[in-house]
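> let me see the structure of the following:
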Amino acid sequence: MSQVTVHDATLRDGQHAVQHQLDVPQLRAYAMAASAAGVPVVEVGHGNGLGASSRQIGHARLDDTTMLETVRQALTAGTSRMGVFMVPGWGTGADIRQAADCGADVVRIAAHCTEANVMRRHLGIVRELGLEAQAVLLMSHMTSAERLAEECRRAAEYGAQVVGIMDSAGHYLPADVTERIRAIAAAVDVPVIFHGHNNLSMAVANSIAAVEAGARVIDACARGFGAGAGNTSLEVLVAVLHRSGHETGIDLPALLRAADIAHEHLMAGPPVIDSVALASGLAGVFSGFKPRVLAAARAAGVDPLEVFAELGRRQVVAGQEDLIDEVVRDLKVAS
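Below you'll find the model as predicted:
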């Protein structure tokens, strides 16, 4: 069986569930526990990555430097690397250099699924700094397996040492994942990433399908911590990988203790697949839109499920939150 590297996004993607408000004690407590469990990569930051704290998508409680320095100091077991995430346009080359100064080991550059070209300069900066350069394609359900493979091939040419896809809307079924990961793995000579969301209750199943299709880096969050229906559950994923014979290097009992810390100290409760989360997954819309959709729909007296359906028809992506209000107005007029 294969060796799988588990990339823990609890302290970055999980931030969406709490409007990016994790504080220093919370970051420190979870990072120490994840490190003690031997988690290979612990990612930290604003939910949308380096430089993303803003009025449009939410101000984080802490600045990037404070978050990174806190986690760097908390990875005391010496087995975990620190990861960061950046979307060009929200983050800059200066943000990457600052992250390097704070001790980041892995820098993941993200772009919309058909726009790997925007990663080129930033991947180059990461390589110049001697850090591990990763590239991920967002909202990957919005294009074909063939196009994803081509975009990942380009990212590898630009310097990415690991490439892959995010099921940003929790839209995939296992067969969808198998088709895409196989195509990507056949197109590149570097490890392949899969990042799942749980809107259709498929995140763990999709992640296992990804491993069986050739992915070697799988993302997850403790208790599935994340926006809407949440992410792949870290502790469940690792348990299933171990039962399936895949090696992760993670101490499962220690990981369960880390998950308990996340449950008790980071979140009000684990993510739930409610009607809105399910609707967003079916529509192929980013789960992070949920709070704003609910607020706007409630204020206008329209059905949030219809809002998500229309956002899906318009193929709205993260960063286009202003279109939520436009859709709500249009639905209000139509009613």
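> alpha carbons only for contacts and neighbour counts from here, please
Will do.
> show me what contacts the nearest residue to His112 once chain neighbours are set aside?
The shortest distance from His112 to any residue that is not its chain neighbour, by Cα to Cα, 6 or more residues apart in numbering, is 4.8 Å, and that residue is Leu138. For Leu138, the contacting residues are 110-113, 165-168, by Cα atoms under 8 Å, 6 or more residues apart in numbering.
> and stretch 51-58, end to end?
Using Cα to Cα, to the nearest Å, the span of stretch 51-58 from its first residue to its last is 11 Å.
> cool, and stretch 3-21?
Stretch 3-21 has an end-to-end distance of 34 Å (criterion: Cα to Cα).
> which other residues reach it?
Contacts of stretch 3-21 from elsewhere in the structure, counted by Cα under 8 Å, 6+ apart, are 22, 27, 39-49, 58-62, 211, 216-222, 224-228, 230, 234, 246-248, 267, 288.
> buried only: go through those for me.
Among the contacts of stretch 3-21, those classed as buried by neighbour count (16 or more other Cα atoms under 10 Å) are 22, 27, 39-49, 58, 60-62, 211, 216-222, 224-228, 230, 234, 246, 248, 267, 288.
> want to throw the contacts of Leu138 into CSV with distance to Gly281?
Written out in CSV, the entries for the contacts of Leu138 read as follows (distance: Cα to Cα, whole Å):
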residue, distance to Gly281
Ala110, 20
Ala111, 20
His112, 17
Cys113, 17
Ile165, 16
Met166, 13
Asp167, 10
Ser168, 9
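> and the helices in the stretch 151-300 of the chain?
Taking DSSP state H, counting those that start in this stretch as the criterion, the stretch 151-300 of the chain contains helices spanning 174-187, 203-213, 234-243, 252-265, 275-283, 290-300.
> Proceed likewise with the subsequent sequence, for comparison:
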Amino acid sequence: MTTGDGSARDLRLVDTTLRDGSHAMAHQFTEANVRDTVRALDTAGISLIEVTHGDGLGGSTFNYGFSLVDERVLIKAAAEEARNATIAVLLLPGLGTVTDLRAAADLGAGAVRIATHCTEADVSTQHFTEARKLGLETVGFLMLSHMSEPGALAKQARIMVDAGCQCVYVVDSAGALILEEAGDRIAALVAEVGDTAQVGYHGHQNLSFGVANSVLAYRAGARQIDGSLVALGAGAGNSPTEVLAATFDRLGIRTGVDADVLMDACENIVKPYITRLPVMDRSSIVQGYAGVYSSFLLHAERAAERYQVPAHEILYRVGANKYVGGQEDMIIDIALQLAAEREGSTSFR
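Take a look at the predicted model:
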């Protein structure tokens, strides 16, 4: 494996600030935010930069939240700023379409990360086929990977790889995996796909294991690891790219990335535009504990404020009901149920 400048590397760090970070920003990135961040990441040596609405192509909707700026404008801007890095887009089958994918490729995207629930890889096959026809680098995301045991998850990975996926990810969307739980899933995928594809890991900080899990993922065979600057992402945020770069450097694992340049970007570019710093507060910790999709946090907080019920209680019930991405509207039902229960309890007293 080599970096963009031709030097060898052991691990590819991928940055998702401008996609997963969109959740924390309520999808309000400006074109200037994207241009400045891409330039900095590119300078630091990040070779794959993800840019879209938090829920991927076509995600700017009432259900998921509207973007401030059309994602096509942001993808084009990112592609114009990247000198060495490839711009990636996220696509959720059933939300983003093949037409959206073609448009993103025309705007300069060179990679697509196709995401499904961890048991539904079969819905991605046509999208991988089209992506390969377009000459795009292909990545598969098995979201909420904690909901599937290692062996079953590996079988889903095989479906994606057979469809044309070049790197398949264990995606800890809830930040629920703890140490060996992450490593064992990576090892199962590596054993299944062998040399036919790489394996990656995407972690969240809800239980504070994102970076530790990433190290164990590398040791189990993962060769692509996701992060976001200043941990900007859904829930308590993602594994911080700058911390990953420094950690792997300390471990003697070559990434081809300059951690000091990333830290400069955090302080001088990203922090000034962040409207909400990721934090391990009660609600985000509950997400990790209960296995709740990290992007549900803002939806739960809005419902909590509207119906005057605690956000963490909403999230506990979301976890108990095992809701998955795309069921954000069900959060309102839970909030209404909690409000009715509270009103009934008050009336009884």
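> ok, back up a step: and the residue nearest to His112 of structure 1, what pairs with it in structure 2?
In structure 2, the position corresponding to Leu138 of structure 1 is occupied by Met143, as judged by TM-score structural alignment.
> next one: Glu212 of structure 1
Structural alignment (TM-score structural alignment) places Glu212 of structure 1 against Arg219 in structure 2.
> what's the answer for Ala29 of structure 1, then?
Following TM-score structural alignment, the counterpart assigned to Ala29 of structure 1 within structure 2 is Asp36.
> could you tell me which residues make contact with that match?
Shown in contact with Asp36 of structure 2 (Cα under 8 Å, 6+ apart): Ile269.
> so it: helix, strand or coil?
helix (DSSP: H, G, I helix; E, B strand; the rest coil).
> ok, it to Ala265 of structure 2 distance?
When distances are taken as Cα to Cα, Asp36 of structure 2 and Ala265 of structure 2 turn out to be 9 Å apart.
> so what sits against both of those two?
Jointly contacting Asp36 of structure 2 and Ala265 under the rule Cα under 8 Å, 6+ apart is no residue at all.
> mind listing the strands for the stretch 1-150 of structure 2?
When assigned using DSSP state E, counting those that start in this stretch, the strands of the stretch 1-150 of structure 2 occupy the ranges 12-15, 48-50, 86-91, 111-117, 137-143.
> counterpart of Tyr316 of structure 2 over in structure 1?
Alignment note: Tyr316 of structure 2 maps to Ala309 in structure 1; criterion TM-score structural alignment.
> and Ser124 of structure 2, by the same measure?
Matched across to structure 1, Ser124 of structure 2 falls on Met119, judged by TM-score structural alignment.
> Asp70 of structure 2 now?
Residue correspondence to structure 1 (TM-score structural alignment): Asp70 of structure 2 is matched to Asp63.
> ok, now which ones touch that match?
Under the criterion of Cα under 8 Å, 6+ apart, the contact list for Asp63 of structure 1 reads Ser53.
> next one: Arg292 of structure 1
If a contact means Cα under 8 Å, 6+ apart, then Arg292 of structure 1 has Ile324 as its contacts.
> quick check: Ser145 of structure 2 vs Gly235 of structure 2, distance?
Computed with Cα to Cα, the distance linking Ser145 of structure 2 and Gly235 of structure 2 is 16 Å.
> now swap in Gln308 of structure 2 and tell me
The value you get for Gln308 of structure 2 to Gly235 of structure 2, if Cα to Cα is used, is 21 Å.
> then Ala85 of structure 2?
In this structure, Ala85 of structure 2 and Gly235 of structure 2 are 27 Å apart, going by Cα to Cα.
> then Tyr273 of structure 2?
The span separating Tyr273 of structure 2 from Gly235 of structure 2 equals 18 Å under the rule Cα to Cα.
> need the distance between the two termini of stretch 220-228 of structure 2.
Counting by Cα to Cα, you get 22 Å between the two ends of stretch 220-228 of structure 2.
> just stretch 53-72 of structure 1 next, same as before
For stretch 53-72 of structure 1, the end-to-end distance is 20 Å (Cα to Cα).
> so how far is that stretch off the chain centroid?
Shown here is stretch 53-72 of structure 1, whose average C-alpha point lies 16 Å from the average C-alpha point of the whole chain (Cα atoms, centre = their mean, to the nearest Å).
> circling back: let's have the helices of the stretch 151-300 of structure 1 in a markdown table, adding distance to Gly319 of structure 1.
Compiled in a markdown table, the helices of the stretch 151-300 of structure 1 are given as follows (distance: least, Cα to Cα, whole Å):
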| stretch | distance to Gly319 of structure 1 |
| --- | --- |
| helix 174-187 | 25 |
| helix 203-213 | 24 |
| helix 234-243 | 27 |
| helix 252-265 | 28 |
| helix 275-283 | 16 |
| helix 290-300 | 13 |
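> now the aligned residue in structure 1 for Thr52 of structure 2, nearest residue through space, not along the chain?
In structure 1, the residue matched to Thr52 of structure 2 (TM-score structural alignment) is Gly45. In space, not counting the residues next to it along the chain, Gly45 of structure 1 is nearest to Arg12; the distance is 4.7 Å by Cα to Cα, 6+ apart.
> which position in structure 2 aligns with that neighbour?
The alignment partner of Arg12 of structure 1 in structure 2, by TM-score structural alignment, is Arg19.
> quick check: the gap between that match and Arg35 of structure 2.
Here the criterion is Cα to Cα. By it, Arg19 of structure 2 lies 14 Å from Arg35 of structure 2.
> more neighbours: which of those two?
Arg19 (27 against 19; other Cα atoms under 10 Å).
> stretch 153-163 of structure 2 vs structure 1, average offset?
Here the mean offset of stretch 153-163 of structure 2 against structure 1 after fitting is 0.5 Å, by mean Cα distance after the TM-score superposition for structure 1.
> what stretch of structure 1 does that stretch fall on?
On structure 1, the counterpart of stretch 153-163 of structure 2 by TM-score structural alignment is residues 148-158.
> and the contacts of that stretch?
When contacts are defined by Cα under 8 Å, 6+ apart, stretch 148-158 of structure 1 is touched by residues 113-117, 119-120, 123-124, 135-137, 140, 162-165, 180, 183-185, 187-188, 190.
> in that stretch, what's buried?
Judged by neighbour count using 16+ other Cα under 10 Å, the buried positions of stretch 148-158 of structure 1 are 148-156, 158.
> now swap in stretch 90-103 of structure 2 and tell me
Across stretch 90-103 of structure 2, burial judged by 16+ other Cα under 10 Å covers 90-93, 96, 98, 101.
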